[in-house]
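# return atomic coordinates for the entry below.
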Amino acid sequence: MLLPDHTHVADISGTNASHVTVPLWIVWADRPYRLCPNCKESVQVVPDCPASMDPSTGETQSVNLTHGCGEWLAVRWIAVDSAEKVPEAAEWLEVWHAQDVHAARWVAVQDLTNELRAALARLAEPLVAGETKADREAEIITGRDDTPGIYHDGDQWLAWAHDVRDDGETITVYAAEIQEKHK
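Here you go, the predicted model:
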């Protein structure tokens, strides 16, 4: 069965305690992020099946999706009672997944903007006795061209992070963008 990108299916049909066969397919989407929202450790973008069948009742139940730090790493999923319903469920999940990725990227941009804004405000504060401009800059620099964070690339201040979904892509906010928004 060909499914849209970022969607998966598992047939978890089984027999309940009354020996009745319960047909059940779980369709789920990838996570819209690759780092835990709480602790920032790597997580499985393509999670295992997020639901199971309670053998006594035949009802679906979510599996434990708690990360080691205690964060619940939600996965969107739909239970369907026939294989024919899988494609439609997968199409819905593909749409929701795209919306979730877009929202996660928006949050990442807002976080980077806030971090860079705070760093620029700190940079603009008067130096204290014995402090140099280089000292202040070293205080606010958290990244480099190959390490996510805040830094000066030789031309401008910026904050960047790996894309929420793709290690090869980045999200970058430039000081000029922040200053342009406040004009």
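# CA only for contacts and neighbour counts going forward, please
Fine.
# what is the helix or strand containing residue 118 packed up against?
Take DSSP states H and E as the rule and residue 118 turns out to sit in helix 86-124. Here helix 86-124 touches strand 7-11, strand 25-29, strand 77-80, helix 133-140, strand 149-152, strand 157-162, strand 170-174, helix 175-181, going by 3 or more CA pairs under 8 Å, 6 or more residues apart in numbering; DSSP states H and E.
# would you mark the buried spots in the last one?
Going back to what we said before, that points to helix 175-181. Residues 175, 178 are the ones in helix 175-181 that count as buried (16 or more other CA atoms under 10 Å).
# one more, for comparison:
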Amino acid sequence: MKLLADLFTPTSGQILINNEDLREIKHEDYWAKISPVFQDFSRFKFSVGDSISFEEKTGVDEALQFSGLPDLNSELQLGKEFGGTDLSGGQWQKLAIARAFYKNNVELYLFDESNSALDVHGEKQLYQKLMELSAGATVIWITHRMTSVKLSDKVIYLDKGKVLGFDSHENLLKNENYASLYREQFE
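I've put the predicted structure just below:
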């Protein structure tokens, strides 16, 4: 995911974005169009608002609403070591997601296990909001949870780095291994 976010350069091969080698695209132009949430997201010990954006604060409350934190005050100081509040794992994850939702004109959302600390309700809410916000954008979601696959246009089914399938969820259910994995998560 960090290769796709252009944080690292591939040591072999290439990444094509609309048939153009990512190495040939100006970093700043590309970064302006993407919004990633990594599994090792940063937990900034600033105010909630500054944790989302250091610049313009217009839209911070809306991003908090979309990410499932409507009651979190953007002025609230984070980090007990600074006299602030500490958040739960799920709240920190939602705050990282709020950073992704805050950004405008996104063409590519990258989510790397960004639902791992969310409860079932929070995860469902996240998917619904993401569907609203991502109209016209591409969303790449890496997850071990199968709850999101039904919402996806296409699913890449991987095992040990090998692509075992690339199709809709409905069509992949015809693959016994995929179907078994899907059923295991709901039994």
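# any chance you could compute the TM-score here?
Superposed pair, TM-score by TM-score structural alignment, normalised by the length of the first structure: 0.26. Supporting alignment: 86 aligned residues with a CA RMSD of 5.3 Å.
# can you add distance to residue 120 of the first structure and give the helices and strands packed on helix 86-124 of the first structure back as TSV?
As requested, those are exported to TSV (distance: least, CA to CA, whole Å):
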stretch	distance to residue 120 of the first structure
strand 7-11	41
strand 25-29	39
strand 77-80	42
helix 133-140	8
strand 149-152	10
strand 157-162	8
strand 170-174	11
helix 175-181	8
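# most tightly surrounded among those?
strand 25-29 (a mean of 26; mean count of other CA atoms under 10 Å).
# now the element after that strand, going C-ward?
Assigned by DSSP H and E, the successor of strand 25-29 of the first structure is strand 51-53.
# buried residues in that next one, which are they?
In strand 51-53 of the first structure, counting by 16+ other CA under 10 Å, buried: 51-53.
# what's the answer for stretch 91-105 of the first structure, then?
Here stretch 91-105 of the first structure shows 91-94, 97, 100-101, 104-105 as buried, counting by 16+ other CA under 10 Å.
# relative to helix 133-140, how tilted is the helix holding residue 118 of the first structure?
On the basis of axes from the mean of the first three to the mean of the last three CA atoms, to 10 degrees, helix 86-124 of the first structure is oriented at 150 degrees to helix 133-140.
# what angle do helix 86-124 of the first structure and strand 7-11 make?
Going by the same axes, to 10 degrees, helix 86-124 of the first structure makes 140 degrees with strand 7-11.
# so helix 86-124 of the first structure versus strand 170-174, what angle?
Using the same axes, to 10 degrees: helix 86-124 of the first structure against strand 170-174 is 30 degrees.
# check contacts around the residue nearest to residue 28 of the first structure when sequence neighbours are not counted.
Distances taken as CA to CA, 6 or more residues apart in numbering put residue 77 closest to residue 28 of the first structure, at 4.1 Å, once the chain neighbours are dropped. Residue 77 of the first structure sits next to 26-29, 50-51, 93 when contact means CA atoms under 8 Å, 6 or more residues apart in numbering.
# got JSON lines for those, with distance to residue 117 of the first structure too?
Shown next, in JSON lines, are those (distance: CA to CA, whole Å):
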{"residue": "26", "distance to residue 117 of the first structure": "44"}
{"residue": "27", "distance to residue 117 of the first structure": "41"}
{"residue": "28", "distance to residue 117 of the first structure": "38"}
{"residue": "29", "distance to residue 117 of the first structure": "34"}
{"residue": "50", "distance to residue 117 of the first structure": "38"}
{"residue": "51", "distance to residue 117 of the first structure": "42"}
{"residue": "93", "distance to residue 117 of the first structure": "36"}
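# how about the host helix or strand of residue 125 of the second structure: buried residues?
Element membership for residue 125 of the second structure (DSSP H and E) is helix 120-133. Neighbour-count burial for helix 120-133 of the second structure, with 16+ other CA under 10 Å as criterion, is recorded at 122-123, 126-127, 130.
# try stretch 105-116 of the first structure
105, 108-109, 112-113, 115-116.
# which SSE is residue 166 of the second structure in?
strand 162-167.
# helices or strands up against that strand?
strand 155-159.
# and the next helix or strand past the helix holding residue 125 of the second structure?
Next element after helix 120-133 of the second structure (DSSP H and E): strand 138-142.
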